[in-house]
Each structure stands twice: as C-alpha cells, then as structure tokens.
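Chemist: Quick check, what structure comes out for this input:
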Amino acid sequence: MMHARPVYKTDAAKLSDYFTRNQSHFQRWDPLRPVNFHSVANWQQRLNHLYTEPRTEYWFALADAEKIIAHCALSNVVQGPFQACYMGYGIDADYQGRGLMPNLCQTALAFGFQRLSLHRVMANYMPHNLRSGALLARLGFEKEGLAKEYLCINGEWQDHVLTSLLARHFNAPR
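Modeler: Sure thing, here's the model as predicted:
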C-alpha cells in the first residue's frame, strides 16, 4: 500500500533507485545532471544536508515499504516577510495517470501552509506539460504569467507558466 510521507534520512537507496529507474522519463523535464547525480552516495550526502538546520527544503514521497514511486519537494523556503517556497514534483512513469499525485502534493502543501506558516507556494511548468498544468489547477494554483526562457531544461532554455497558491486558498485534505 502506497502512502504519502516525508522523505527520511535513510531513503538514499530508494531515491537513487526511483530517479535512476525514471531517468529517461524525467529527462525532458529536468536540467542536465552529472553522471553520478542520482547515486546512493550522492543522495545520502544530499539527505544529510537536507536535514541540517536551518532547513530550506522539505521532501515528501509516495512510497511503500520497498520503493518510492513519486516525490514532491518544497524548496527555497524563505520565512520573514516573504513566507514562500517553490514546489516541484514527479511520478514514476509506470504510475502516471492513476490520480496519485494530488494526495502527495496536498500532504506537502498542508505541511507548508500549516507547519511552516507559508503564505505562498509557487510551482512552474513548461506550457507543453499538460499533466503538470492540470495537476496544479486541480490543487487550486492560479496562473500568474509566462516566463520566457525561464530554466535550462535538458540543455535548452524553456518557457514556463508561473503559478501560485496562497494560504487563504488552500483546501486542506480531510
């Protein structure tokens, strides 16, 4: 049974397996990565850093006892007058289209708005990534604009639709 949970410091091997298994699937949505970027050792180093205070990043996974099949990250968390972050996510190619991502993203958003007291969560997607746009709309994110050549993805500068969700518009899972 899959359930949404925080990523644990002990998840390096599971994260390495998940991202390695889905390398070709994620390639069109990700920046170019060094060869060992998803090695167990590199993931362990990243997780050790992730849990260092002050934290600016929080990861969540959809997982069972053996493997991770989806992730959702709140990154670049800024407190103070901004109280905002970015949200990124992905799902295993074999599990797409099953309606699993909203629950995982809702878990991350509830943490961000309720535990971190964020005011705003931003998530951006490439205009041709229709699944991502539909997920964000389902979660209540509103389009704010289009950023030309916003990120270098898979070696090419890509436009991105900018979206956000404000705390007052978040519908917590019941």
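Chemist: Going by C-alpha atoms from here, please, whenever you check contacts or count neighbours.
Modeler: Will do.
Chemist: so how far is the helix or strand encompassing C152 off the chain centroid?
Modeler: Per DSSP states H and E: C152 is located in strand 142-153. The chain centroid and the centroid of strand 142-153 are separated by 16 Å under Cα atoms, centre = their mean, to the nearest Å.
Chemist: this one as well, want them side by side:
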Amino acid sequence: MIEIRPVKIQDANELLDLDIRNRTLFETYSAADRKNADYQLYNYRKNIDKQLQDMKNDDGYHYVIVQIEENKIIGTIDLFAVVRHNIQSCMMGYALDQAYNGKGITTYAAKEVIKIAFNELGFHRVEAGVQPTNIGSVKVLEKAGMIREGLNRANVRINGEWKDHYLYAIVNENF
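Modeler: Next comes the predicted model:
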C-alpha cells in the first residue's frame, strides 16, 4: 500500500539515500545538474526547507511516496512552476526508486497528486514533460489521464545535452 504525503524535514536522510541508490537512473532523466558534493545531508535539509517555504508561498508543492508496510520513502512527486491569476497551472514531476518500477505506483501517485492539484489547490491545468525515450513515464502520464499535446524540441538540458520532451497536460473540467 502507498501513501502520498507532504515532505517533512525529517525525510532528509531517506531522500538522500533514495537519490544515492538511484543516482544513475534519476540523472538520466532529471534536469537537476548535480555534482558529488550535492549528495550531502546538509543540502537535502536546505532543499526541504526551501520546499516547505514554497508550499507556504504557493510556489510549489512537494510530496513523498511512502511504501506503508515498510514505512519507507520510495519516491517523490512535485507540483512546480506554479502560475496563478488567469492561468492556474503547474508542472508535475516525479521520481521512483527503481526497485519499485513497473508496479503502478507512480501512476497511482500521479492520479492522487492531480486530484490534490484540482480539488485542494484549485489548479485548472497540470502539465508534465517527458523524454520520448522514457516509455515507462509516457505510460504513467497516459494512464493518469494526461493527453500528449506536442513535442518541445531541445527544451531541457540534461547532462549537458539538450533533450526533446513531449508535453502532456490534463485540464480540470470542473474548474
């Protein structure tokens, strides 16, 4: 069973461990340009402090994916790039421990966070970008009800190389 909950400062150790275990996978698809020195507990606490401030300021919303039986953080899912006023949109991004891939966990988490975005946070639109080669993530977005709207060519630099991304979105029809 899986739980989605807001990140807490006490999660820093587990998030550091998660990222170290999955460093190769995460750095393949993430725009975060990390160096060895970034993988320190101090930096994770500082990042969580910023995430907590983001949530207070309506600048972003940051959640962890918890495997309840093991009481273990196995992933993260975030709403970021918040735009309010006449737009009311945000981007969604996620990362899951490779050991748990292929079990529907990320799809479940995406559906839950989309519900939160629409029902609790008042967003009209949630977007996500995914590299065309990341077939698992493409499936997650489609199973979560998102629609592919186009291709953003060379729009994100990952490991020094510009990568194409499909743009997916879902609109709150009740907004």
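Chemist: Got a TM-score for the two of them?
Modeler: Remark: TM-score between the superposed chains equals 0.90 [TM-score structural alignment, normalised by the length of the first structure]; 170 aligned residues with a Cα RMSD of 1.8 Å.
Chemist: once aligned to the second structure, how far is the strand holding C152 of the first structure on average?
Modeler: Here the mean offset of strand 142-153 of the first structure against the second structure after fitting is 0.7 Å, by mean Cα distance after the TM-score superposition for the first structure.
Chemist: Tell me the counterpart residues of that strand in the second structure, please.
Modeler: Aligned by TM-score structural alignment, strand 142-153 of the first structure falls on residues 147-158 of the second structure.
Chemist: Going by neighbour count, which residues in that stretch are buried?
Modeler: The neighbour-count check on stretch 147-158 of the second structure (16 or more other Cα atoms under 10 Å) flags I147, R148, L151, V156 as buried.
Chemist: Please go through the second structure and pick out the longest helix.
Modeler: Looking across the second structure with DSSP state H, the single longest helix is helix 41-56.
Chemist: now it: how far from the chain's centre is it?
Modeler: Taking Cα atoms, centre = their mean, one finds helix 41-56 of the second structure lying 15 Å from the centre of the chain it belongs to.
Chemist: Output the contacting helices and strands for the next helix or strand after that helix.
Modeler: Following helix 41-56 of the second structure in sequence order, the next helix or strand is strand 61-67 (DSSP H and E). Using 3 or more Cα pairs under 8 Å, 6 or more residues apart in numbering; DSSP states H and E, the elements in contact with strand 61-67 of the second structure are strand 2-6, helix 41-56, strand 72-83.
Chemist: which residues touch the shortest one?
Modeler: Think strand 2-6 of the second structure. Here strand 2-6 of the second structure makes contact (Cα atoms under 8 Å, 6 or more residues apart in numbering) with Y61, H62, Y63, V64, I65, V66, Q67, I68, I105, A109, E112, V113.
Chemist: hmm, 7 Å instead?
Modeler: Residues from elsewhere that reach strand 2-6 of the second structure, judged by Cα atoms under 7 Å, 6 or more residues apart in numbering: H62, Y63, V64, I65, V66, Q67, I68, A109.
Chemist: cool, and the second one?
Modeler: Defining contact as Cα under 7 Å, 6+ apart, one finds that helix 41-56 of the second structure is touched by I9, A12, N13, L16, G60, Y61, H62.
Chemist: Tell me the spatial nearest neighbour of the third one, not counting adjacent residues.
Modeler: Nearest-residue entry for N13 of the second structure: L41, 6.5 Å, with adjacent residues in sequence omitted and distances by Cα to Cα, 6 or more residues apart in numbering.
Chemist: ok, the one you found to G145 of the second structure distance?
Modeler: L41 of the second structure sits 36 Å away from G145 of the second structure, going by Cα to Cα, to the nearest Å.
Chemist: try N22 of the second structure
Modeler: 27 Å.
Chemist: likewise G93 of the second structure?
Modeler: From G93 of the second structure to G145 of the second structure the distance is 15 Å (Cα to Cα).
Chemist: just L25 of the second structure next, same as before
Modeler: L25 of the second structure is 25 Å from G145 of the second structure, by Cα to Cα.
Chemist: Quick check on these two: which one has the bigger neighbour count.
Modeler: With neighbours defined as other Cα atoms under 10 Å, L25 of the second structure and G145 compare such that G145 has more, 17 against 14.
Chemist: which SSE is that one in?
Modeler: G145 of the second structure belongs to no helix or strand, assigned by DSSP H and E.
Chemist: Kindly report the same for G136 of the second structure.
Modeler: Using DSSP H and E, G136 of the second structure sits in helix 135-143.
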